[in-house]
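[1] have a look at this fold, sequence not included:
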């Protein structure tokens, strides 16, 4: 090894989770711009080089930490009652994104993804695509069960139902609360539900 080469220790067992917990804590204390890798490493009790060996950028670290934190709250239930499941899903998402330690950071990451191709790919692969697939699966099963109109364009329906939450999150046009989620569910079900055959 030359003098210019620096040995970087492999991340120690449990270091990744320590880092992620530290990120979540700092997200609740600071705005996105003020979160620094050195501060995360110090709070986690590990070397900064170990952190950088896992995540080359702050954005990749934060997106993993935040969505790992909220993922259990965003599972789309399937109880057989589509109206109840949709209400549960929308209220959970609205509450999660309305959390001041989560929502503003997700909005900052989404903005950064416009100019960071690696972040955009991670956001698409780990966040958008899995959640979109879960929604598509639940909407399709509701359609097959006759709880959702058979003539419905499911992609358009999903955009219509979840779009308002993302709109408020990214543009800051209104608060995100459980009440909003419930209201969106009420409005959505009226348009999505199967209708009795009409006779002239």
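    Yep, it's here. Note that the structure is a prediction, hence the values are computed from the model and not measured.
[2] contacts, neighbours, all on C-alpha from now
    Fine.
[3] got the residue ranges for the helices in this structure?
    15-27, 37-44, 48-54, 58-70, 82-98, 103-113, 117-122, 129-144, 154-171, 178-192 (DSSP state H).
[4] list the buried residues for the second one?
    When you say that, I think you mean helix 37-44. 37, 40-41, 43-44 (16 or more other CA atoms under 10 Å).
[5] for those, which one is nearest residue 111?
    residue 37 (19.6 Å; CA to CA).
[6] can I assume that closest one is in contact with residue 56?
    No: judged on CA atoms under 8 Å, residue 37 makes no contact with residue 56 at a distance of 9.9 Å.
[7] alongside the first one, take a look at this:
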């Protein structure tokens, strides 16, 4: 995480993360200040600057922290069911909470902030990609998907469908879309024993 020194007050830490998500979802990333987050959390802005270097770092940690409960990949032995479960959990979190709006705001801000973009990749995208890659490799090793499957392209296809709807709002992001995307991708890579 981008946090600077060790946190001394977990209650304040939680309040700051909650305030960051709530305010960014309500007002947009660009309209929220560290001062507003501090005020909403009931702390001084110096507390935030002691723990984080920027507003982006606070929001990034809040999003990362908020997705911890849905980011894990189950391993029931059925790769299709496991991916559906994980992707549907992520989708529900994006659709039914403030995290979807806050995440869109963070990604938009990262387009003009190379440091935030790099941290987003390092802290959210890459760990999720590694976990998915490991799960797909286990499925490949177990003969559930073709041995010539390009795992990274598979990840891009699966999660690209979520990001496309989340960021461009072409159609509503929904769990039904997850099942369709997984079925379409696996029609091309699944082995039939």
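    Arrived safely, thanks for sending. Please read all numbers here as calculations on a predicted model, not as lab measurements.
[8] which one of the helices of the first structure is the most hemmed in?
    The highest mean neighbour count among the helices of the first structure, using mean count of other CA atoms under 10 Å, belongs to helix 82-98: a mean of 22.
[9] in the second structure, what stretch matches that one?
    Using TM-score structural alignment, helix 82-98 of the first structure lines up with residues 79-95 of the second structure.
[10] same check, this time on stretch 136-145 of the first structure
    Against the second structure, stretch 136-145 of the first structure falls on residues 133-142 (TM-score structural alignment).
[11] excluding its backbone neighbours, what's nearest residue 33 of the second structure?
    With sequence-adjacent residues excluded and distances taken as CA to CA, 6 or more residues apart in numbering, residue 33 of the second structure is closest to residue 55, at 6.9 Å.
[12] let me fix that, I meant to ask about residue 185 of the first structure.
    Using CA to CA, 6+ apart, the closest residue to residue 185 of the first structure is residue 87 (5.1 Å).
[13] that neighbour against residue 178, yeah?
    No: Residue 87 of the first structure is beyond contact range of residue 178, at 9.3 Å (criterion: CA under 8 Å).
[14] ends of stretch 70-77 of the second structure, what's the gap?
    19 Å (CA to CA, to the nearest Å).
[15] for that stretch, the distance to its chain's centre please.
    Centroid separation for stretch 70-77 of the second structure versus its chain: 15 Å, with CA atoms, centre = their mean, to the nearest Å.
[16] excluding chain neighbours, what is closest to residue 191 of the second structure?
    Distances taken as CA to CA, 6+ apart place residue 145 nearest to residue 191 of the second structure, at 5.0 Å, with adjacent residues excluded.
[17] coming back round to it: next, the contact list for the residue nearest to residue 185 of the first structure, please.
    By CA atoms under 8 Å, 6 or more residues apart in numbering, the contact set of residue 87 of the first structure is 181-182, 184-186.
[18] quick revisit: how about the helices of the first structure in TSV, adding distance to residue 76 of the first structure?
    Converted to TSV, the helices of the first structure look like this (distance: least, CA to CA, whole Å):
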stretch	distance to residue 76 of the first structure
helix 15-27	23
helix 37-44	32
helix 48-54	30
helix 58-70	13
helix 82-98	6
helix 103-113	19
helix 117-122	21
helix 129-144	7
helix 154-171	12
helix 178-192	13
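[19] who's in contact with the aligned residue in the first structure for residue 23 of the second structure?
    Mapped onto the first structure by TM-score structural alignment, residue 23 of the second structure lines up with residue 26. Each residue near residue 26 of the first structure by CA under 8 Å, 6+ apart is listed here: 35, 40.
[20] one step back: who's in contact with the match of stretch 136-145 of the first structure?
    By CA under 8 Å, 6+ apart, stretch 133-142 of the second structure touches 73, 75, 77, 79, 145-147, 149, 151-152, 155.
[21] could you rerun that using 7 Å?
    79, 145-147, 151-152 (CA atoms under 7 Å, 6 or more residues apart in numbering).
[22] residue 172 of the second structure -> the first structure?
    Per TM-score structural alignment, residue 172 of the second structure is aligned with residue 175.
[23] next: residue 184 of the second structure.
    Counting by TM-score structural alignment, the partner of residue 184 of the second structure is residue 187.
[24] thinking again about what came up before, which of the contacts of residue 87 of the first structure are still contacts in the second structure?
    Counting by both residues aligned by TM-score structural alignment, their matches' CA atoms under 8 Å, the members of these that carry over to the second structure are 181-182, 185.
[25] who's in contact with the residue mapped onto residue 116 of the first structure from the second structure?
    Alignment note (TM-score structural alignment): residue 116 of the first structure maps to residue 113 of the second structure. Shown in contact with residue 113 of the second structure (CA under 7 Å, 6+ apart): no residues.
[26] please consider this matter closed, and thank you.
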